[in-house]
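[1] fold the stuff below for me.
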Amino acid sequence: MQKNDAVVIIPTYNEKENIEAILRAVTGLEEHGFDVLVIDDGSPDGTAAIVKNLMEGDLKDRVHLVERQGKLGLGTAYIAGFKWALEHGYEYIFEMDADFSHDPKDLPRLYNACAVEGYDLAIGSRYISGVNVVNWPMGRVLMSYFASKYVRFVTGIPVNDTTAGFKCYKRRVLEAIDFDKIRFKGYAFQIELKFTAYKLGFRIKEVPVIFVNRQLGVSKMSGGIFGEALFGVMRLRWAALTRQIKSKQA
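    I've put the predicted structure just below:
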């Protein structure tokens, strides 16, 4: 069994400029030990090869890799990672981007919210204390901010940053969710998981973080991603009203 109780899942597609640095930053944290699982969707730029080299070197037993054929969607990448983490006995399971938009130094704060304070889901929130986003175009900031407010209004979920992708789950949250019934594959997946955890009665805490736009590599964001999120929440609300969301153990 693994030495650490926490694993950080990082989905990748063409992240050769960032992957070694982010892996060393996460595994190098001294406050708490974090392992990393990379889910690579067939990156043609050699991202997976870089990860394998590190796994054969000084990051052996700290970094793990699942390779998939082609771009299969962010949601399915995380679900594959969740299943792997549960099978390998981790108690605290994180979502994190590869491009340093999420600061690895915030990982212990999310961990403590769950492990010490007793919350079931900790969210690295850009909007819990104002708007903490650096180097995004104003149009994108406004789109993201008002999308989160819209989702909160429609679903009733008491979360300010509903589209955040920097999170820590307690094991029991993921064990309770039926992944076969998750509807979305893109960034609406982030909303759906939060909403599902909330409807199942798990305790959620938002931890303020500063989100910094990537400096290396190419963003995977698009207007279609936000469109899926905006229109998808109506389906989530309907599912809640018709009681389609329930624990896997129910």
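
[2] can we go C-alpha only for contacts and neighbour counts from here?
    Noted.

[3] wait, doesn't Tyr111 sit right on Cys168?
    Yes. Using Cα atoms under 8 Å, Tyr111 is in contact with Cys168, at 6.6 Å.

[4] who has more neighbours, these two?
    Neighbours were counted for Tyr111 and for Cys168 using other Cα atoms under 10 Å; Cys168 has more, 30 against 25.

[5] so what's the more buried one closest to, chain neighbours aside?
    Closest residue to Cys168 apart from its sequence neighbours, by Cα to Cα, 6 or more residues apart in numbering: Phe94 at 4.3 Å.

[6] next up, the contacts around the one you found.
    By Cα atoms under 8 Å, 6 or more residues apart in numbering, the residues touching Phe94 are Ala6, Val7, Val8, Ile9, Phe166, Lys167, Cys168, Tyr169.

[7] can you give me the strands in this structure?
    6-12, 35-40, 63-67, 92-95, 121-125, 133-134, 167-170, 204-208, 211-212 (DSSP state E).

[8] turn these into CSV, columns for distance to Phe226.
    Shown next, in CSV, are the strands of the chain (distance: least, Cα to Cα, whole Å):
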stretch, distance to Phe226
strand 6-12, 19
strand 35-40, 23
strand 63-67, 27
strand 92-95, 19
strand 121-125, 18
strand 133-134, 17
strand 167-170, 19
strand 204-208, 21
strand 211-212, 18
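
[9] which of the ones you listed sits closest to Ser144?
    The closest of these to Ser144 is strand 133-134. By Cα to Cα, the value is 10.2 Å.

[10] work out the gap between that closest one and the centre of the chain.
    Chain-centre distance of strand 133-134: 18 Å, with Cα atoms, centre = their mean, to the nearest Å.

[11] kindly report the same for stretch 112-127.
    13 Å.

[12] would you do the same for the sequence below? I want to compare the two.
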Amino acid sequence: MTVPSPDQVTRPGSGTGPRTVMVVPTYNEAENLEALLSRLHRAEPDVHVLVVDDASPDGTGALADALATADERVSVLHRGAKQGLGAAYLAGFARALEQEYDVIGEMDADGSHQPEQLALLRAALADADVAIGSRWVPGGSIVNWPRRREWLSRAGNAYTRAMLGLDIRDVTAGFRLYRRTALEELALEGVASLGYVFQADLAYRAVRAGLRVVEVPIEFVERVRGESKMTPTVAAESLRRITAWGVAERGRRWKQRVAPGR
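    Okay, here's the model as predicted:
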């Protein structure tokens, strides 16, 4: 099979198909991708999928191409190297906006975000600009996480909420839907977050832009196959950026308070 060139796009078939697309970044997810897409299309037959593959050495990109050839609801964006989750989502969002989808979503390729629960987010988006599948609101839950990882996630979300002044319980959640108009307001060209902090970055931007963000309780299931992409380097980037944003946010609020007295 011919290896696709970097940034080559395999487009879905023409027609008046659905206007909702889920952007699914992949790096070494050959064990999970086909099952995920099968579940997604059983649950939500009208939803398109844009796979964004970062030159996975395990053949995920070639598998995605084969799935796209067999199903016009699937398309693939190939990137030349592994550049981080945030960069993959930005590339996918840009492509989805170019293709004029009305609703653009994101989800993991490993099955942690259950496609059967996507309907909950779609329903919530009827009265919102952004719908987040949340682990940490009442009714949300996790399956098969060790206690330490749960503690780290809860603590990280609490720190992010405190630093940025957000009223979102699961700021780092990666199961989301955005209205097209919402993404267009978020100045994506200025986003520099590469890792998982990308999720907090966009949530923060959405709140500051005055968009309506709602959280929907979901059950998050730990991956069964493959390895997590979370690393100490990724975690360090998140901590560093959130701290910097928090300091800047406090400075902005201080200026707002003292400005009337000048």
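
[13] overlay them and tell me the TM-score.
    These two chains, once laid on top of each other, score a TM-score of 0.91 by TM-score structural alignment, normalised by the length of structure 1; 238 aligned residues with a Cα RMSD of 1.6 Å.

[14] map Ser148 of structure 1 onto structure 2.
    Using TM-score structural alignment, the partner of Ser148 of structure 1 in structure 2 is Asn157.

[15] one more: Phe211 of structure 1?
    Matched to structure 2 by TM-score structural alignment, Phe211 of structure 1 sits across from Phe220.

[16] which residue is nearest the centroid of structure 1?
    Central residue of structure 1 (Cα atoms, centre = their mean): Glu95, 2.8 Å from the mean position.

[17] for the aligned residue in structure 2 for that one, list the residues it contacts.
    Under the alignment (TM-score structural alignment), Glu95 of structure 1 pairs with Glu106 in structure 2. Residues in contact with Glu106 of structure 2 (Cα under 8 Å, 6+ apart) are Met22, Val23, Val24, Tyr89, Gly174, Phe175, Arg176, Leu177.

[18] repeat the analysis, applying 7 Å as the threshold.
    Neighbouring residues of Glu106 of structure 2 by Cα atoms under 7 Å, 6 or more residues apart in numbering: Met22, Val23, Val24, Gly174, Phe175, Arg176, Leu177.

[19] neighbours around the third one, how many?
    Per other Cα under 10 Å, the neighbour tally for Val24 of structure 2 reads 24.

[20] that one -> structure 1?
    Using TM-score structural alignment, Val24 of structure 2 sits opposite Ile10 in structure 1.

[21] to which residue of structure 2 is Thr76 of structure 1 aligned?
    Counting by TM-score structural alignment, Thr76 of structure 1 corresponds to Ala87 in structure 2.

[22] skipping adjacent residues, who's closest to its match in space?
    Nearest to Ala87 of structure 2 is Leu194, by Cα to Cα, 6+ apart, at 5.4 Å.

[23] map the one you found across to structure 1 for me.
    With TM-score structural alignment as the criterion, Leu194 of structure 2 lines up with Lys185 in structure 1.

[24] surely its match meets Thr76?
    Yes. Under the criterion of Cα atoms under 7 Å, Lys185 of structure 1 makes contact with Thr76 at 6.0 Å.

[25] hmm, back to that, gap between the match of Thr76 of structure 1 and Ala94 of structure 2?
    Here the distance between Ala87 of structure 2 and Ala94 of structure 2 works out to 11 Å (Cα to Cα, to the nearest Å).

[26] please say which of the two ends up with more neighbours.
    Legend: neighbour count by other Cα under 10 Å for Ala87 of structure 2 and Ala94, higher for Ala87 (20 against 15).

[27] surely the more buried one is in contact with Val191?
    No. At 8.9 Å, Ala87 of structure 2 does not count as touching Val191 under the criterion of Cα under 7 Å.

[28] what's the burial count for the residue mapped onto Ser222 of structure 1 from structure 2?
    Taking TM-score structural alignment, Ser222 of structure 1 has Thr231 as its aligned residue in structure 2. Thr231 of structure 2 has 9 neighbouring residues, counting by other Cα under 10 Å.

[29] also the one 4 residues further on?
    Around Ala235 of structure 2 there are 14 other residues, counting by other Cα under 10 Å.

[30] what does Glu44 of structure 2 give?
    So Glu44 of structure 2, with other Cα under 10 Å, has 15 neighbours.

[31] can you pull out the helices in the stretch 151-262 of structure 2?
    180-185, 197-208, 232-258 (DSSP state H, counting those that start in this stretch).

[32] between the last one and helix 197-208, how big is the angle?
    Think helix 232-258 of structure 2. 20 degrees (axes from the mean of the first three to the mean of the last three Cα atoms, to 10 degrees).

[33] wait, the match of Val24 of structure 2 touches Ala98, no?
    Yes. Ile10 of structure 1 is within contact range of Ala98, at 6.0 Å (criterion: Cα under 7 Å).

[34] show me the contacts for His64 of structure 1.
    Neighbouring residues of His64 of structure 1 by Cα under 7 Å, 6+ apart: Val36, Leu37, Val38.

[35] in structure 2, what residue corresponds to the first one?
    Matched across to structure 2, Val36 of structure 1 falls on Val49, judged by TM-score structural alignment.

[36] next one: Asp161 of structure 1
    In structure 2, Asp161 of structure 1 lands on Asp170 (TM-score structural alignment).

[37] one step back: out of the strands of structure 1, nearest to Met143 of structure 1?
    Closest approach to Met143 of structure 1 among the strands of structure 1 is made by strand 133-134 (12.4 Å; Cα to Cα).

[38] what range in structure 2 matches that closest one?
    On structure 2, the counterpart of strand 133-134 of structure 1 by TM-score structural alignment is residues 142-143.

[39] from Ile93 of structure 1, how far off is the closest residue in space to Lys205 of structure 1 that isn't next to it in sequence?
    With sequence-adjacent residues excluded and distances taken as Cα to Cα, 6+ apart, Lys205 of structure 1 is closest to Ala122, at 4.9 Å. To Ile93 of structure 1, Ala122 of structure 1 is 10 Å away according to Cα to Cα.

[40] any residues in contact with both of these two?
    Applying Cα under 7 Å, 6+ apart, one finds that Ala122 of structure 1 and Ile93 are jointly contacted by Cys168, Tyr169.

[41] now stretch 15-23 of structure 1: buried residues?
    Buried residues in stretch 15-23 of structure 1, counted by 16 or more other Cα atoms under 10 Å: Glu15, Lys16, Glu17, Asn18, Ile19, Glu20, Ile22, Leu23.

[42] first-to-last residue distance for it?
    End-to-end distance (Cα to Cα), stretch 15-23 of structure 1: 12 Å.

[43] with stretch 169-180 of structure 1 instead?
    Start-to-end span of stretch 169-180 of structure 1 (Cα to Cα) is 18 Å.
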